[in-house]
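> just to be clear, the model below is a prediction. Sequence and coordinates:
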Amino acid sequence: MDFVLVHGTTQSPAGWGRVAKLLTAAGHRPIAVDLLTPAGLQFEGYVQHARDQYDGERPVVVAHSGAGVLLPAIAEALDARAMVWVAAYIPDFAGGRSLRDEAPALLEPDWIGVDPAADPAKASEFLFHDCDPETERLALDSLRLFDPAVLASHPAGAAPEIPSTVIVSTRDRTLRPDWMRRAARERLGVTAIEIDAGHCPHMSRPAEISGILTGSRRSA
């Protein structure tokens, strides 16, 4: 099976490295797309940019954090068989609000305004606090700010018909876990899988994430 891995707004594709190795070892093909593009690209351009980096059929598309804004559109463009939201923002399909509109309710207050790419100490505090020292070093090396205004301001479209799995990190210091649980139920109609991790479980709990992706664990 193919897995298209979409990085969030604070990491490069390197953040998926450990999960990708585990998926490969299990006989799957992971493709970590890179969303870094020229300035001024519109929403549809990011979707096409991800599409251009994949040459297979019917993958599982996995997104982290702010890339949840793009996940439904990328999944539809790739005719995905499933979507997986890893500590990822779930858009307001019914109300049409943007990530920026929902930020006050979604984000932990102390995270607002933090640029982890410019402050490794803040990155460790908010993103990688549950990582062991070696993992933390790798995670810090993967930092890269990717925060185009078009993603924050893009209004949500219609709810996708593609099946979803939602992974909520119970020790997330950036996105509020209670908000994420509720959004999974109300916006996608699923019960989230909860794991004991911070905002980047693909770094701190790669085996657990890989197990969920390959079906070793499934949402209720």
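Structure received. Residues are numbered from 1 along each chain as shown.
> C-alpha from now on. contacts and neighbour counts both.
OK.
> what sits up against stretch 81-95?
58-69, 71-72, 75, 97-99, 156-159, 162-169, 172, 175, 180, 183-184, 187, 199-201, 213 (C-alpha atoms under 8 Å, 6 or more residues apart in numbering).
> give me the spatial nearest neighbour of residue 74, chain neighbours excluded.
Spatial nearest neighbour of residue 74, chain neighbours left out: residue 47 (5.3 Å); criterion: C-alpha to C-alpha, 6 or more residues apart in numbering.
> hang on, isn't that neighbour packed against residue 75?
No. Using C-alpha atoms under 8 Å, residue 47 makes no contact with residue 75, being 9.1 Å away.
> looking at the two, which has the bigger crowd around it?
Set residue 47 next to residue 75 and count neighbours by other C-alpha atoms under 10 Å: residue 75 wins out with 26 against 20.
> quick check: the more buried one is in a helix.
Yes. Membership of residue 75 in a helix is supported by DSSP: H, G, I helix; E, B strand; the rest coil.
> and it, what does it touch?
When contacts are counted by C-alpha under 8 Å, 6+ apart, residue 75 is found next to 60, 61, 82, 83, 162.
> please compare the first structure with the one that follows:
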Amino acid sequence: MTFVLIPGAGGEAWYWHRLVAELERRGHDAVAVDLPAGDDGAGWAEYAAAVVAAAGDLDDVVLVAQSMGGFTAPLVCDRLPVQQLVLLNAMIPAPGETGGAWWENTGQSTAQAEFAAAEGRVAGDGIDVMVDFFHDVPDDVTAEAMDRGDPAQSMTPFTQPFPLDRWPDIPTRVLAGRDDRLFPLKFQRRVARERLGLPTDEIPGGHLVALSRPGELAERLAAYAS
């Protein structure tokens, strides 16, 4: 099987580079996708097309979607030979829901604030990249990410309704980082149960677990594929 890796906001294949190396070390193929995230003319259809183009003529695909990639991944399941879909710290959309409405509809901000309080932190307004994303990422990897600059993300997809009326008939796993500060584990468990009727597996690490714990993530994904 080949892992096709869909990034979250910012859409950069670079996010997966440490995981790709770990998967390849274990004898697996992996394709990390670049999305047209900075293009105001690109929405969910264009994101899905980018995934299909990157996958080419692959057979036996395990599709892995990080964060915002949870909106894109279901849209390609009828266009690729997807054997399994893994939602990794992912947004799980409801039919007709926009990416912008998802946050309030799911109660994300309340969950984030409650988790911060449980950790003895005070959640600020919005997202603090260093606190919410890079808190458990190694310093050298964080420095490389900062040197690359903040990836562009158009708001176009956040205005578009999720176009499917039901979840694809594909075996789906939900995998959450137990240290995720943006989408806390308890929150992810609730959303997955309410929207997909699925349990949530957990793994050590925060929202950017592919950067912070790529080896452990690779082991889990390899186990899923087997």
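Now that the structure is in, tell me what you want to look at. Source: prediction; values computed, not measured.
> how close does the spatially most central residue of the first structure sit to residue 128 of the first structure?
In the first structure, the centroid-proximal residue (C-alpha atoms, centre = their mean) is residue 64; its distance is 0.9 Å. Using C-alpha to C-alpha, to the nearest Å, residue 64 of the first structure is found at 14 Å from residue 128 of the first structure.
> kindly report the same for residue 216 of the first structure.
According to C-alpha to C-alpha, residue 216 of the first structure and residue 128 of the first structure sit 25 Å apart.
> and residue 191 of the first structure, by the same measure?
As defined by C-alpha to C-alpha, residue 191 of the first structure lies at a distance of 25 Å from residue 128 of the first structure.
> got it, and residue 85 of the first structure?
Distance, residue 85 of the first structure to residue 128 of the first structure, by C-alpha to C-alpha: 18 Å.
> over to residue 104 of the first structure?
For residue 104 of the first structure, the distance to residue 128 of the first structure equals 22 Å [C-alpha to C-alpha].
> between these two, who's got more neighbours?
The neighbour count for residue 104 of the first structure versus residue 128, taken as other C-alpha under 10 Å, is higher for residue 128 (27 against 11).
> give the equivalent position in the second structure for residue 89 of the first structure.
Under the alignment (TM-score structural alignment), residue 89 of the first structure pairs with residue 91 of the second structure.
> to clarify, my last question referred to residue 173 of the first structure.
Using TM-score structural alignment, residue 173 of the first structure lines up with residue 181 in the second structure.
> identify the residue spatially nearest to that match, adjacent ones excluded.
Residue 181 of the second structure sits nearest to residue 132 (C-alpha to C-alpha, 6+ apart), 5.4 Å away.
> which parts of the second structure are helices?
17-25, 44-55, 69-72, 99-106, 108-118, 139-148, 185-196, 209-212, 214-225 (DSSP state H).
> would you reformat these as CSV and include distance to residue 11 of the second structure?
Below are the helices of the second structure laid out as CSV (distance: least, C-alpha to C-alpha, whole Å):
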stretch, distance to residue 11 of the second structure
helix 17-25, 13
helix 44-55, 9
helix 69-72, 8
helix 99-106, 15
helix 108-118, 21
helix 139-148, 13
helix 185-196, 21
helix 209-212, 14
helix 214-225, 18
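> for residue 159 of the second structure, which of these is the nearest?
Nearest to residue 159 of the second structure, of all those, is helix 99-106, at 6.1 Å by C-alpha to C-alpha.
> which residues touch the residue nearest to residue 19 of the second structure when sequence neighbours are not counted?
Among residues not flanking residue 19 of the second structure along the chain, residue 214 sits closest, at 4.8 Å (C-alpha to C-alpha, 6+ apart). By C-alpha under 8 Å, 6+ apart, residue 214 of the second structure lies in contact with 18, 19, 22.
> excluding its backbone neighbours, what's nearest the equivalent of residue 160 of the first structure over in the second structure?
Under the alignment by TM-score structural alignment, residue 160 of the first structure pairs with residue 168 in the second structure. In this structure, residue 168 of the second structure finds its nearest non-sequential neighbour in residue 74, 6.2 Å apart by C-alpha to C-alpha, 6+ apart.
> what residue of the first structure takes the place of that neighbour?
By TM-score structural alignment, residue 74 of the second structure lines up with residue 72.
> number of nearby residues for its match?
By other C-alpha under 10 Å, the residues close to residue 72 of the first structure number 27.
> you'd agree it is up against residue 163?
No. Using C-alpha under 8 Å, residue 72 of the first structure is not in contact with residue 163; the gap is 10.4 Å.
> before we move on, back to that, how much space separates the residue nearest to the centre of the first structure from residue 13 of the first structure?
Distance of residue 64 of the first structure to residue 13 of the first structure, computed by C-alpha to C-alpha: 11 Å.
> anything in contact with each of these two?
With C-alpha under 8 Å, 6+ apart as the test, residue 64 of the first structure and residue 13 both reach 6, 7.
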